[in-house]
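Chemist: predicted coordinates and the sequence they were generated for:
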Amino acid sequence: MEENQEALGRLDDRLKPPPELEEFWQKHPEIVKLGDPVLRMVAKPVVRFTKETQELIKRMETIMRDADGLGLAAPQVGVSQRILVYDVGEGLQVLINPKIVHRSGEQVEPPEGCLSIPGLRGIVARAKEVKVKGFDERGRPVVKKVSDLEARVIQHEVDHLDGILFIDRADPETLVWVIEEESELEVAGATDSRS
């Protein structure tokens, strides 16, 4: 395990953003960025659903929405707890102590990015459908069967809870730094319109 952590640390060191992304990286200082050790830790299970848990969930939702993210895991705000929030267009969803119990199919699109590695995109093969168990913000059991984008987001965020980043699963040939400006993407000096 220690050797694996060293290898991940070396990968993190190699993936420093280009200088033109420095300001973009500083845009949301409340989000922990690549290189912070908390992103490589296995988060601790939540054992009590307290007022502090509720406050953390609210803070995570605010941060995720301010950063225009689809999901956010507690380690991304510096808290090593197994909590994630997401919204793929159907309102805020909260999963505490989530465990993916079934995966099926495969999807490779769209490319993934991460609020903790702003500007980097890559292709990650994920299950097309997942079944996940956990608890909601009040401690009630939750079982969800989801597919497509929602399945991708849940898998991405559960990985965060296990100290795994999308760069660990991405096809390295597809990793590219992207500078987003309004409705255009600038990739390695070329401009591509977003559809």
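Modeler: Arrived safely.

Chemist: from here on, just use CA atoms for contacts and neighbour counts.
Modeler: Will do.

Chemist: for the helix ranked longest in the chain, packing partners?
Modeler: The single longest helix within the chain, with elements called by DSSP state H, is helix 51-66. Counting contacts by 3 or more C-alpha pairs under 8 Å, 6 or more residues apart in numbering; DSSP states H and E, helix 51-66 packs against strand 71-73, strand 83-86.

Chemist: presented hereafter is structure B, for comparison with structure A:
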Amino acid sequence: MAPSRDQAQLAEQVEELLAAGGPLPVVAAGQPVLRRGAEPYDGQLGPALLARFVEALRVTMHAAPGVGLAAPQVGVPLRIAVIEDPAPVPEEVAVARGRVPQPFRVLVNPVYEPVGTARAAFYEGCLSVPGWQAVVARHAEVRLRGQDGQGRELDETITGWPARIVQHETDHLDGTLYLDRAELRSLSTHEAVAALWAQPTPDAAAEALGFELPQSRTQLSR
């Protein structure tokens, strides 16, 4: 069966992106592609082109640098994301945030649902909203389902910072930016976060900037 016109257009778009070589341009907030739900991946790119696209996402994520990148962030409306986190943070920060190293992973058609009611609130940023961070309360534990880059089924429970990354990237595929879920009074430049709010938890920021941060929202399940 011949590919549909939409499939051919998506493949052509990705080929054009890859033709330039190197990291892909990251789309910034304000572009409609970031606000529309992405299409489920169903072979639109073909195995070889998918592999090349995934590698380009990886290169782009590393160059940014970031710990995750979703296809809409490079202008491609497909439910594909990559994540990788070496977790280069001090031990007290890693413990408070549940941040552990994550190997490179490809998420295809991911969906998540909360496990339990615990929530964790920490500063978070986004490559598509450059220069800013804000506190976001997210589920401390989620069930992730979908496929990997080879089409194998995923069904696993993820906690801590890896759960935050999964939620952030999957939200991108639904047209949601982290600012939609953020405590807007916490919004700070990268420089302000580094200078003032680099503590393991955002409690000091909540007190100084005047936003509510119930204790239950700063605790991770352990």
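Modeler: Here it is on my side, so go on. Note that this is a predicted model, so its numbers are computed, not measured.

Chemist: please state their TM-score.
Modeler: For these two chains in superposition, a TM-score of 0.76 is obtained (TM-score structural alignment, normalised by the length of the first structure); 159 aligned residues with a C-alpha RMSD of 2.0 Å.

Chemist: highest mean neighbour count out of the helices and strands packed on helix 51-66 of the first structure?
Modeler: Neighbour counts (mean count of other C-alpha atoms under 10 Å) averaged over each of those peak at strand 71-73, with a mean of 29.

Chemist: show me the contact partners of that strand.
Modeler: Strand 71-73 of the first structure is contacted by residues 60-61, 64, 82-87, 115, 153-154, 157-158, 160-161 when judged by C-alpha atoms under 8 Å, 6 or more residues apart in numbering.

Chemist: residues in contact with the residue most central in space within the first structure?
Modeler: By C-alpha atoms, centre = their mean, the first structure has its centre lying nearest to Glu157, at 4.5 Å. Residues in contact with Glu157 of the first structure (C-alpha under 8 Å, 6+ apart) are Gly71, Leu72, Ala73, Leu84.

Chemist: ok, 10 Å please
Modeler: Counting by C-alpha atoms under 10 Å, 6 or more residues apart in numbering, Glu157 of the first structure makes contact with 70-76, 82-86, 95, 98, 114, 163-166.

Chemist: repeat that for Arg35 of the second structure.
Modeler: Arg35 of the second structure makes contacts with Ala29, Pro72, His172, Leu173, Asp174, Gly175, Thr176, Leu177, as judged by C-alpha under 10 Å, 6+ apart.

Chemist: okay, now the aligned residue in the first structure for the last one: neighbour count?
Modeler: Correspondence of Leu177 of the second structure to the first structure, assessed by TM-score structural alignment: Leu165. Residues contacting Leu165 of the first structure under the criterion other C-alpha atoms under 10 Å number 23.

Chemist: Leu165 of the first structure contacts Ile117, correct?
Modeler: Yes - at 9.2 Å, Leu165 of the first structure counts as touching Ile117 under the criterion of C-alpha atoms under 10 Å.
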